[in-house]
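[1] Sharing a model prediction with you, sequence too.
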Amino acid sequence: MSIKYPNGQIYHNNGDKTASKLQGKTKKRSHANRGMTLENDLNVTNEQYLISGKAVIHKKPIPIQIVNVNYPRRSAAKITEAYYQKASTTDYNGVYNGYYLDFEAKETKNKTSFPLKNFHEHQIKHMAACTKQNGICFIIVRFSSLNRVFVLPFSVLEFWWNQQKEPNGKKSITLSAIIKEGIEVPYGYSPRLPYLTAVDTLITQTNLKN
């Protein structure tokens, strides 16, 4: 099925790819998660958080407008073309321990930096607006080739986003900066990707500023 943005551009999402099976239990944890997309890891983790009563966080649904539908037979229908009705904001939002969370999840095959082209202006504006309302905003980035995941505060993303507009501005966030300014999230079993531990640190930092 072809899904497009309002401007007609075709939407591509790496997270839509079918995740490969987990490796055998005897292999190291760092290798066990290879092949799993960040989106799948987060969806499983959020389900575990929901079941345990720790947080209510969901991936945001994006309304689409159906354009063409094929009916191969009377009892079946297949959507062949659709458009997003509006540009998306961020991937996930929800409530945790009385705080509103809003975040974007991205991954890259790059080993030394994270390209800023993975984000859009309207997403930056959305997270800035949520931050002004005391929401906890951040991004979760995964370096797939390194199998490393980081939680990065929105304030850091905003700084790098703005500097790229300056002469000689960089078009990506270096891995060294992410390691310094972000919080690495190690893989676990249950939850699979315990990112709320990093969020606790962000909440503490926010409260200290306030």
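    Sure thing, it's come through. In this text the structure is predicted, and so the values were computed from the model without any measurement.
[2] C-alpha only now, for contacts and for neighbours.
    Will do.
[3] Surely residue 130 is in a strand?
    No - Residue 130 is assigned helix when assessed by DSSP: H, G, I helix; E, B strand; the rest coil, not a strand.
[4] Below is structure B, check it against A:
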Amino acid sequence: MPIHYPNGKPYQSPAQTAAPAPVSYGGRGMTLEDELNQSNQYYRDTKRAVVYKKPTPMQIVKVDYPSRAQAVVREAYFKTPSTTDYNGVYQGHYLDFDAKETKNKQSFPLKNFHPHQVAHLNACLAQGGICFVVIRFVTLHRLFLYPASDLNRCWEAALADGRKSIPLTEIVEHGFELHPKLAPPVPYLDGVDWLIATKKGQTHG
């Protein structure tokens, strides 16, 4: 089914762009999105945080009815540009974050972010939110929480004809490495605790 952005351009899923197809990670065979959804469920069940994946409003423009009891959507558009994947609340703090994967070993390409996503994170930072991205280096089996303030710094540098990717060394230095568990598979609240303690998640620029 073709899905389009508000500007009419065809949508490409993360599997078609930077993120890989479902991969086996830690023996579970789930995508990063799957693992984050499972982690969010665990955090809700244990009453540690209330975080959900954001729904994306869709405008359906073509539907086929192969039978009276069945409808098949053939074409749809995003009503508005997507912002980030997840938001919620943790210990009185508003959380807003995105999740990305790359097969690169040395850096994370900034082209995996859209300008409106970075602008959204900056707007949430300006309101005192805790904002970050969860980045997986698939082939290295390494997972990081990286502050949105540092993402914005690299983004602004790229706009000024700087490097178009974030080096792994930069992510290691300024981010927080996450170590997957059985429950939750992506323990990102460990990184959020670090952000709160260091105030990195609440510093814009």
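    Cool, got the structure. On a predicted model such as this, the values are computed, not experimentally measured, just so you know.
[5] With both chains overlaid, what TM-score comes out?
    Overall, the chain-to-chain superposition scores 0.91 on the TM-score scale (TM-score structural alignment, normalised by the length of structure 2); 200 aligned residues with a Cα RMSD of 2.1 Å.
[6] just the helices in structure 1 please.
    Remark: helices assigned in structure 1 by DSSP state H are 29-32, 38-52, 121-132, 154-163, 175-181, 196-209.
[7] Flag every buried residue along the shortest one.
    Neighbour-count burial for helix 29-32 of structure 1, counted by 16 or more other Cα atoms under 10 Å, picks out residue 32.
[8] What's the local residue count around residue 79 of structure 2?
    Each residue near residue 79 of structure 2 was counted by other Cα atoms under 10 Å, and the total is 15.
[9] again, but for the one 4 residues further on
    Residue neighbour count, defined by other Cα under 10 Å, stands at 20 for residue 83 of structure 2.
[10] What residues does the closest residue to it other than its chain neighbours make contact with?
    On the basis of Cα to Cα, 6 or more residues apart in numbering, the spatially nearest residue to residue 83 of structure 2 that is not a chain neighbour turns out to be residue 117, at 4.8 Å. The neighbourhood of residue 117 of structure 2, defined by Cα atoms under 8 Å, 6 or more residues apart in numbering, consists of 82, 83, 84.
[11] With residue 97 of structure 2 as the reference, measure out to the second one.
    To residue 97 of structure 2, residue 83 of structure 2 is 9 Å away according to Cα to Cα, to the nearest Å.
[12] go on, the last one?
    As for residue 84 of structure 2, its distance to residue 97 of structure 2 is 6 Å (criterion: Cα to Cα).
[13] ranges for the strands of structure 2?
    Counting by DSSP state E, residue ranges of the strands within structure 2 are 3-4, 50-53, 58-67, 70-78, 86-90, 93-102, 107-109, 130-137, 142-147, 165-167, 176-178.
[14] What lies in contact with the fourth one?
    Around strand 70-78 of structure 2, the neighbours that count as contacts under Cα under 8 Å, 6+ apart are 1-6, 8, 56-66.
[15] and for stretch 69-85 of structure 2, what span of structure 1 is it aligned with?
    Counting by TM-score structural alignment, stretch 69-85 of structure 2 pairs with residues 75-91 of structure 1.
[16] The matching stretch spans what distance, first to last residue?
    From the first residue to the last, stretch 75-91 of structure 1 extends over 33 Å; the measure is Cα to Cα.
[17] Report the buried residues of it.
    Buried residues in stretch 75-91 of structure 1, defined by neighbour count with 16+ other Cα under 10 Å: 82, 83, 84, 88, 89, 90, 91.
[18] Please apply the same query to stretch 171-187 of structure 2.
    Applying a neighbour-count criterion of 16+ other Cα under 10 Å, one finds 171, 174, 175, 176, 177, 178, 180, 184, 185, 186, 187 buried in stretch 171-187 of structure 2.
[19] any idea how far residue 15 of structure 2 is from the counterpart of residue 60 of structure 1 in structure 2?
    Taking TM-score structural alignment as the alignment basis, one finds that residue 60 of structure 1 is matched in structure 2 by residue 54. Residue 54 of structure 2 sits 19 Å away from residue 15 of structure 2, taking Cα to Cα as the criterion.
[20] now swap in residue 174 of structure 2 and tell me
    The spacing between residue 174 of structure 2 and residue 15 of structure 2, counted by Cα to Cα, is 27 Å.
[21] what residue lies at the spatial centre of structure 1?
    residue 105 (1.0 Å; Cα atoms, centre = their mean).
[22] Which residues are in contact with that residue?
    The neighbourhood of residue 105 of structure 1, defined by Cα under 8 Å, 6+ apart, consists of 38, 39, 91, 92, 139, 140, 141.
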